[in-house]
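> quick one, what's the 3D model for this:
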Amino acid sequence: MHAFAVTGEGADVTDVEVPTPEPGGHEVLLRVERSGVCHTDTHLRQGFYDLGGRGSLRLADRGMTYPLVMGHEVVGTVVRIGDQVTGHRPGDVRLVYPWIGCGECTECGHGRDNHCAAGRNLGVARHGGYAEYILVPDEKYLVGIQGLEPGWAATLACSGLTAFSAVHKVLPLPPDEPVVVIGAGGVGLTAIATLKALGHAAICAVDLSAENLAVAAELGATTTVVATHGAASKDIVRACGGPVAAAIDFVNNGATATAAFDALRKNGQLVQVGLFGGELTVPTALMALKMITIRGSFVGTPAELSALVDLARRGALPHIPVIDAPLTADSVREALDRLANGGVGGRIVLRAAGSPRGS
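This next block holds a predicted model:
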């Protein structure tokens, strides 16, 4: 099959031919219809994560191999099934949950595949959606999206799920308690939309781009802060009328994490999501005196994705902007470059050849 892959650490995306998988057992082969482009893919392309003073985390040292076919926000049509598949048939259109666990550990046994220490994620450890076809290891990772536009539905597998899970780590809170969302790109905008859909009434969006903040306000942000000086905590506190109950950092570099921490009130929560890199240094006494909670959040569980899709199908989740482009090597490269340079107000979703717009 034709695919678009990174052939080595730091290499760019090129056209490649790889064997078309043949499903067996519980596996399902889907023809890719839509494939969203995530900022995580920019890190996969460069081959490492920035760990601040601890250097970098090389993905090859964690088992990532080349050629790597990225793409983990996938909507596809079932074309072939394994002999133990009972709930799907060719022609079914499905959203793919890509955060595949080992299937044997305690976390996987409790339905928390994204917690698995030996994960085999699609688009990272297995070939993903920048290709003609994608092989899903079990039909349990497929979610029906009847009634949803497939381009937007594709974003729910990562952008939507990441935001949904992070938001639920700070809720419940009284609706008028400010929640700060740092970063109004695709994931941050989805978090704002999700907070609004869940009835939260005080949402502060922080971003470098006034254009992104205008979109954030349309989706439900009640207060916005232009981070012209590195998202200073005093600007956040002033905008929110005092220290805040919770902050979700979808950028998560040294400057934004520090600003988020410093803006928290007593018993405040900081959820760190972004992978931009850096480090956070905090006063240990303040951690105790202010009873601060800091936690990381990585995507979400299969059950959370199903709950998010249900929310979307009920019409309760506002749409983030979706930028349509063809699924080609040039489009993948251009999309990754745009994300690496910042300023994408929404989510870029690539459309496979022969798949009409809006279908």
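> C-alpha only now, for contacts and for neighbours.
Will do.
> just checking, what packs against the helix or strand containing Ala340?
Using DSSP states H and E, Ala340 sits within helix 329-341. With contacts taken as 3 or more CA pairs under 8 Å, 6 or more residues apart in numbering; DSSP states H and E, helix 329-341 sits against strand 13-17, strand 28-37, helix 40-46, strand 347-351.
> same list (those) but as a markdown table, adding mean neighbour count and distance to Ala197.
Below are the helices and strands packed on helix 329-341 laid out as a markdown table (neighbours: other CA atoms under 10 Å; distance: least, CA to CA, whole Å):
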| stretch | mean neighbour count | distance to Ala197 |
| --- | --- | --- |
| strand 13-17 | 17 | 37 |
| strand 28-37 | 28 | 22 |
| helix 40-46 | 20 | 26 |
| strand 347-351 | 27 | 19 |
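> which non-adjacent residue is nearest Leu95?
Spatial nearest neighbour of Leu95, excluding adjacent residues (CA to CA, 6 or more residues apart in numbering): Val75 at 4.5 Å.
> over to that neighbour. Which of the three states is it?
Under DSSP: H, G, I helix; E, B strand; the rest coil, the three-state class of Val75 is strand.
> any idea how far it lies from Arg333?
20 Å (CA to CA, to the nearest Å).
> returning to that earlier point: by how many degrees do the helix holding Ala340 and strand 347-351 diverge?
170 degrees (axes from the mean of the first three to the mean of the last three CA atoms, to 10 degrees).
> one more, so I can put them side by side:
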Amino acid sequence: MRMFQVCVCGQPLQCNEQPTPEPTGTEVLLKVLAAGVCHSDLHLAEGFFDLGGGKRLSLQERGMNLPITLGHENVGEVVALGPDAKGVKIGQKMLADPWIGCGQCGPCRRNEDNLCSAMRSLGVFSNGGYADYLMVPHPRYLFDIGDLPPERAAPLACSGVTTFGALKKVPTLKTEPTVIVGAGGLGLMCLALHQKMGGHSAIVVDIDAAKLDAAKKAGAKAVVDARAPDVVDQIRTLTNGGAWAVVDLVGSSQSARLGYNSLIKGGKYVIVGLFGGDLTVSLPPIPMRALTIQGSYVGSVPEMAELMDLVKRSGLPDVPVATRPLSAVNAALDDLRAGKIVGRVVLQPAVG
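Predicted coordinates for the structure are as follows:
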């Protein structure tokens, strides 16, 4: 089987081959049908996250062992089962929830694998779906996609459940406008799910005119150019005095300042993106203005189940998806790094 791996951080992924693994115990082997390309893969390929101030968070120090096969937005067909894998059948097309914990700690016992401190996430700490085959450790992480197109369903595993989990943290979702910072793959997914979850309205902020245009066409109430000198004033005007909720899907120093400064008294800033940087704020205004700053990291297994149920009831999020052969993975990552992708790119191993 082919697998595209990070072998040296900062260098293009290498195509390696190894025998197709055979599942044991509760393991399930999938033939990969679709693997989404996520912005986080750029950080994983580089081997670090930018903490601001010249500091870096090394992924190898956190447990990412090289070589590692990237790809955490995966749909595949079940082709082999371990003897203890129950509840799945050969031939089923399944979405693989990649956010897998240790299985033993408190968060894992509460079905909050995404809060585990010793995660084994697919495509991060264990081999992912930029390959012909993918091994999933247990059927509990698999969700039948039915007749959904694999390339459209695959992004639900990260951009879908990540934005779904973030929007669930917005108490004013149905009563006040939500400001969405970033109109890339995450932003357009967030906008689509905001609508499906009955959101009041959405204001989308970005620096890219093409992405803002895509957000406007996708149903944003308003779009704002983040490069405008009065961007915060524009947001405050559009939200009648300030935003009750800002969901930041960029996570840079600039987007964080914009999001935090746009809040109304009692507002909530939810940071999701991992672009990198830092944020310095004065402390007294946080309690005096009753502000909330909250991180949101991907989603739990129950949230993945909730999202799949929502999609089956209301249809897939209307997000632009372009497909490419698996062999074009490095070109796709380069285009993503250069900001050339609107929506999501999904790789298809069977194509190349």
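> re the thing from before, and Val75 and Arg333 of the first structure? which has more neighbours close in?
Ranked by neighbour count (other CA atoms under 10 Å), Val75 of the first structure and Arg333 place Val75 first, with 33 against 16.
> list the contacts for that one?
Residues counted as contacts of Val75 of the first structure (CA atoms under 8 Å, 6 or more residues apart in numbering) are 32-35, 93-96, 150-151, 153-154.
> mind doing that once more with 6 Å?
33-34, 94-95, 154 (CA atoms under 6 Å, 6 or more residues apart in numbering).
> ok, the residues you listed vs Ala303 of the first structure, which is closest?
Nearest to Ala303 of the first structure out of the contacts of Val75 of the first structure is Leu95 (CA to CA; 13.4 Å).
> check the secondary structure at the closest one for me.
Recorded secondary structure, Leu95 of the first structure: strand (three-state DSSP).
> ok, it touching Tyr141?
No - Leu95 of the first structure is beyond contact range of Tyr141, at 8.4 Å (criterion: CA atoms under 6 Å).
> the two - which one has more neighbours?
Per other CA under 10 Å, whichever of Leu95 of the first structure and Tyr141 has more neighbours is Leu95, with 25 against 19.
> list the contacts of that one.
Leu95 of the first structure touches 75, 142-143, counting by CA under 6 Å, 6+ apart.
> tell me which of the residues you listed are still there in the second structure?
Retained in the second structure: 75, 142-143, out of those (criterion both residues aligned by TM-score structural alignment, their matches' CA atoms under 6 Å).
> would TSV of these with distance to Leu44 of the first structure be doable?
TSV is the format used below for those (distance: CA to CA, whole Å):
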residue	distance to Leu44 of the first structure
Val75	21
Leu142	24
Val143	26
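> returning to what we had before: can I get the helices and strands packed on helix 329-341 of the first structure in CSV with distance to Arg126 of the first structure?
Converted to CSV, these look like this (distance: least, CA to CA, whole Å):
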stretch, distance to Arg126 of the first structure
strand 13-17, 15
strand 28-37, 13
helix 40-46, 13
strand 347-351, 19
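> which bit of the second structure covers stretch 62-77 of the first structure?
The alignment of stretch 62-77 of the first structure onto the second structure (TM-score structural alignment) covers residues 62-77.
> can you give me how far that stretch is from the chain middle?
From the chain centre to the centre of stretch 62-77 of the second structure is a distance of 14 Å (CA atoms, centre = their mean, to the nearest Å).
> flag every buried residue along the helix ranked longest in the second structure.
Ranked by number of residues, the top helix in the second structure under DSSP state H is helix 301-314. Applying a neighbour-count criterion of 16 or more other CA atoms under 10 Å, one finds 301, 303-305, 307-308, 310-311 buried in helix 301-314 of the second structure.
> and what of stretch 233-249 of the second structure?
For stretch 233-249 of the second structure, burial by neighbour count (16+ other CA under 10 Å) applies to 234-236, 238-239, 242-249.
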